[in-house]
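Novice: I'd like to go over a predicted model; first the sequence, then the structure.
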Amino acid sequence: MAGDGAPGSEVFDASGMSVAIVAASWHTQVMDGLVGGAQRALAEYGVTSSHLVQVPGTFELPVVASVLAQQGWDAIVALGVVIRGGTPHFDYVCKAATDGLVRVGLDHGVAVGFGVLTCDNDQQALDRAGLAHSREDKGYEAAAAALLTARTLRGDARRTP
């Protein structure tokens, strides 16, 4: 299972953080699960300032995430899904989204939670979507990673000797 070996993390008070979720619109069932998982994480961490922006597809995530970063959000959670088909479209969209979201984080010094599923088929996406029958909750994981990274960028993380 892809989630084996995932690091554990403690839930902390992130009530002072502002978080934007930018989510693709393709594959509604999967996206509803990813967005729900991200929102559950934000609630569990105590985030009270959040905003959801939907974009047409995964390819559009980086440009909107960049604008959100310029607006001063503490963290951005990018959610999308790309399912392999019979053309190279999968490779182009996955690379563009990944490279673009990395660039957002580096260019703006903002935490970006990467919740883009890159799957071979619909079942793999459903297994990772955080739905009642899913094995993993990648939306939750992306939001938690964004919050942990934002805490580190703020200098709030516990330091080890």
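Specialist: Yep, that arrived.

Novice: contacts, neighbours, all on C-alpha from now
Specialist: OK.

Novice: So which elements touch whichever strand or helix holds residue 91?
Specialist: For residue 91, the enclosing helix or strand under DSSP states H and E is helix 89-108. Under the contact criterion of 3 or more CA pairs under 8 Å, 6 or more residues apart in numbering; DSSP states H and E, helix 89-108 touches helix 61-70, strand 75-83, strand 111-119.

Novice: what would these look like in CSV with mean neighbour count and distance to residue 93?
Specialist: Output for the helices and strands packed on helix 89-108, formatted as CSV (neighbours: other CA atoms under 10 Å; distance: least, CA to CA, whole Å):
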stretch, mean neighbour count, distance to residue 93
helix 61-70, 20, 10
strand 75-83, 28, 8
strand 111-119, 24, 10
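
Novice: One more to weigh against that first structure:
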Amino acid sequence: MAGHGAPQTDTHQLKQAGEAGMRAVIVAANWHQQVMDGLVAGAERAATEAGIEYKIVRVPGTFELPIAAARLAAEYDAVVALGVVIRGGTPHFDYVCQGATAGLMDVSLLTGKPVGFGVLTCDTEEQALDRAGLENSSEDKGYEAMSAALETAVTLAKNQSLDGLI
């Protein structure tokens, strides 16, 4: 299982995000609706548990996540990017995955805002469903992406001296 060895969510830091009045935006692709519904629900659950205000913005696909994240990062303490790309018979999978990954990393580094990476890159639809946080899923990558973004936002807020390092 891909999630083996993953760290536990720091619920104390999640609550600190809410206490600090942090806000997050969930930027989610529209492809593979069932998977995306699960990812968004997981991210919303983490945001609700943290007690933060959040907004959901939908974009056509995973490739469009970086531009939306870049525009929205200025308004929020954390961005959560959710998408899914399922391997097909052409190199399209590789280009979309590489572009989205590099684009979202650039957003984080250029804006100084944490971007929770909830983009599933799977060989099959079954793998995506198993990571989508649905009733029979073994993992909840939407929840994990929101938790990671908020924990990072809290860490950065506590350590303002890190601002000049990037």
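Specialist: Ah, there it is. Model, not experiment: these values are computed from the prediction.

Novice: For the aligned residue in structure 1 for residue 144 of structure 2, which residues are in contact?
Specialist: Mapped onto structure 1 by TM-score structural alignment, residue 144 of structure 2 lines up with residue 141. For residue 141 of structure 1, the contacting residues are 37, 38, 41, 115, by CA atoms under 8 Å, 6 or more residues apart in numbering.

Novice: aligned partner of residue 19 of structure 1 in structure 2?
Specialist: So residue 19 of structure 1 corresponds to residue 24, using TM-score structural alignment.

Novice: Settle this for me: that match is touching residue 72, isn't it.
Specialist: No - between residue 24 of structure 2 and residue 72 there is no contact under CA atoms under 8 Å: 9.5 Å.

Novice: Tell me the residues that contact both of these two, please.
Specialist: residue 79.

Novice: list the helices and strands the helix or strand the match of residue 19 of structure 1 falls within packs on?
Specialist: Element membership of residue 24 of structure 2, judged by DSSP H and E, is strand 23-29. Applying 3+ CA pairs under 8 Å, 6+ apart, one finds that strand 23-29 of structure 2 makes contact with helix 33-50, strand 53-59, helix 65-73, strand 78-86.

Novice: Go again with 10 Å.
Specialist: helix 33-50, strand 53-59, helix 65-73, strand 78-86, strand 115-122, helix 141-158 (3 or more CA pairs under 10 Å, 6 or more residues apart in numbering; DSSP states H and E).

Novice: Next, the angle from it to helix 141-158.
Specialist: 150 degrees (axes from the mean of the first three to the mean of the last three CA atoms, to 10 degrees).

Novice: buried ones in strand 23-29 of structure 2?
Specialist: 23, 24, 25, 26, 27, 28, 29 (16 or more other CA atoms under 10 Å).

Novice: want to try TSV for the residues you listed, with distance to residue 124 of structure 2 as columns?
Specialist: Listed next are the buried residues of strand 23-29 of structure 2 as TSV, based on distance: CA to CA, whole Å:
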residue	distance to residue 124 of structure 2
23	34
24	30
25	28
26	24
27	23
28	20
29	18
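
Novice: now, which of these sits nearest residue 114 of structure 2?
Specialist: Nearest to residue 114 of structure 2 among the buried residues of strand 23-29 of structure 2 is residue 24, at 9.9 Å by CA to CA.

Novice: and that closest one, what is it in contact with?
Specialist: Residue 24 of structure 2 is in contact with 17, 47, 52-56, 72-73, 75-80, 114-115, 146, 149-150, 153, counting by CA atoms under 10 Å, 6 or more residues apart in numbering.

Novice: Check residue 83 of structure 2 too.
Specialist: Per CA under 10 Å, 6+ apart, neighbours of residue 83 of structure 2: 27-33, 35-36, 39-40, 59-65, 97, 100, 117-121, 142.

Novice: ok, now residue 69 of structure 2?
Specialist: Residues in contact with residue 69 of structure 2 (CA under 10 Å, 6+ apart) are 25-28, 57, 78-81, 103-104, 107-108, 111, 115.

Novice: What's it aligned with over in structure 1?
Specialist: So, by TM-score structural alignment, residue 69 of structure 2 is matched to residue 65.

Novice: Look up how far residue 14 of structure 1 lies from that match.
Specialist: 20 Å (CA to CA, to the nearest Å).

Novice: and what of residue 153 of structure 1?
Specialist: Counting by CA to CA - residue 153 of structure 1 and residue 14 of structure 1 are separated by 13 Å.
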